[in-house]
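In: Sequence first, then the predicted structure, then my questions.
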Amino acid sequence: MTGHEAGEGARRRCEEGAQDEAPFWTKPLDQLTRAQWESLCDGCGRCCLVKLEDEDTGIIHHTSVACKLLDQSTCRCGDYANRKKIVPDCVRLTLARLEKIRWLPPTCAYLLRLEGKDLPEWHPLVSGDPESVHRARASVRGRVEASEDEVDVDELPEYIRPWPKRWPRRARS
């Protein structure tokens, strides 16, 4: 089928009133089901990096040190269901909290949608491929230097890195 034929088919469906429903991730966040909300996570693991806040300036610094529950190969939580029991300061992301959190990476789908922006082409919901986030270098895969269990708190400033707060070149839409 040519592009023209595909376009004609879409035009006919619209004329007949059979419009395709927009993808759920384009809806306002407050209209998503719990399952849809959870699936917005692209699996980058950036939010699972240890962050330090400068007490004087309030500036948040991201490190390359991961939460002890982060599975560094999948960039997903190794025990998501029990994470709050194991890591009490783990933040369960809700719409109310999302509006107040200042440390999410700029690539975060929740933040992008809150700001009314589209998901990037490498987001697994858009690409249909869970590996696309890693190929775009938007994830922490291969970039974590240590787990929080391996680093003393006093050593954390040595692991401050700028990349978690940036859009990787390959990940820009």
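Out: Looks like it arrived, so ask away. Residues are numbered from 1 along each chain as shown.

In: only C-alpha atoms for contact and neighbour calcs from this point on.
Out: Noted.

In: burial count for Cys47?
Out: Applying other Cα atoms under 10 Å, we find 20 other residues in the vicinity of Cys47.

In: ok, the residue nearest to it when sequence neighbours are not counted - contacts?
Out: In space, and not counting its chain neighbours, Cys47 is closest to Leu104: 6.1 Å by Cα to Cα, 6 or more residues apart in numbering. Applying Cα atoms under 8 Å, 6 or more residues apart in numbering to Leu104 gives the contacts 46-47, 111, 165.

In: The structure to be compared is supplied as follows:
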Amino acid sequence: MALKKGKNAPDHAVGGRNRPNPNHVTVERAEKPGSSFPRRALPVEAAPTETPFWEKPLSDLTRAEWEQLCDGCGRCCLVKLEDEDTGAIYHTSVACKLLDQQSCRCGDYPRRRRYVPDCVRLTLEKLADIPWLPPTCAYVLRFRGKPLPPWHPLISGDPESVSRAGVSARGRIEAGEDDVETDDLPDFIRLWPKRWPKKARW
């Protein structure tokens, strides 16, 4: 099996849940002078609740909204190897040189492609053709018409919920890209980056 270093992590360029407002609100009818009738509440149709952007079709998202879909798990920023004979993709526990291993976010996102030219630009059009994104990826889930899981920061309101759910690569990265020779990368092949964690309950 001949392995070559695969494309690096994608950049995400395009593209707690608030409780919905009640269907009706009430206002009180003004009491006429001298009237003995008590004031009573009358139903008034409320303005329709706006759909959270993460529930909209991916094609309707602005670039800022698209960027916010990333849960910051860091799994897509792990080095991958491709079998030159079969095209199979293997994940490693080696992090991209720009990945902050604590926050699992890019350490220089605005200039990432200057330092990592093969960083994949993730777009809606490419989602169907990228086989190595983790199954927990928000882009993958929404592309398939599924809701965001409860541990996603947009739902939980807490970025740490990704780590608590066992989805984050934090604590599981064994080396940085600059610390491992290319010929040694197969020694770091792991299965967990492509699996749904047991702790990540739906």
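Out: Thanks, I have the structure now. Please read these numbers as outputs of a predicted model, since none were measured by experiment.

In: Assign the aligned partner of Val140 of the second structure in the first structure to helix, strand or coil.
Out: In the first structure, Val140 of the second structure lines up with Leu111, judged by TM-score structural alignment. Assigned state for Leu111 of the first structure: helix (three-state reduction, DSSP: H, G, I helix; E, B strand; the rest coil).

In: how close does Leu111 of the first structure sit to Val153 of the first structure?
Out: 29 Å (Cα to Cα, to the nearest Å).

In: and if you look at Gln36 of the first structure?
Out: For Gln36 of the first structure relative to Val153 of the first structure (Cα to Cα), the value is 36 Å.

In: between these two, who's got more neighbours?
Out: Gln36 (13 against 9).

In: how close does the aligned partner of the more buried one in the second structure get to Ser59 of the second structure?
Out: Matched to the second structure by TM-score structural alignment, Gln36 of the first structure sits across from Glu65. Glu65 of the second structure is 11 Å from Ser59 of the second structure, where distance means Cα to Cα.

In: next one: Cys70 of the second structure
Out: Cys70 of the second structure is 16 Å from Ser59 of the second structure, by Cα to Cα.

In: Kindly report the same for Ala46 of the second structure.
Out: 28 Å.

In: Now for the aligned partner of Ala175 of the second structure in the first structure: which residues touch it?
Out: In the first structure, the residue matched to Ala175 of the second structure (TM-score structural alignment) is Ala146. Going by Cα under 8 Å, 6+ apart, Ala146 of the first structure touches 64-66.

In: same check, this time on Trp132 of the second structure
Out: Taking Cα under 8 Å, 6+ apart, one finds 76, 89, 194 in contact with Trp132 of the second structure.

In: next one: Leu58 of the second structure
Out: Shown in contact with Leu58 of the second structure (Cα under 8 Å, 6+ apart): 15, 66, 124, 142-143.

In: mapping those onto the first structure, which are still in contact?
Out: Among those, the ones whose aligned partners also touch in the first structure (both residues aligned by TM-score structural alignment, their matches' Cα atoms under 8 Å) are 66, 124, 142-143.
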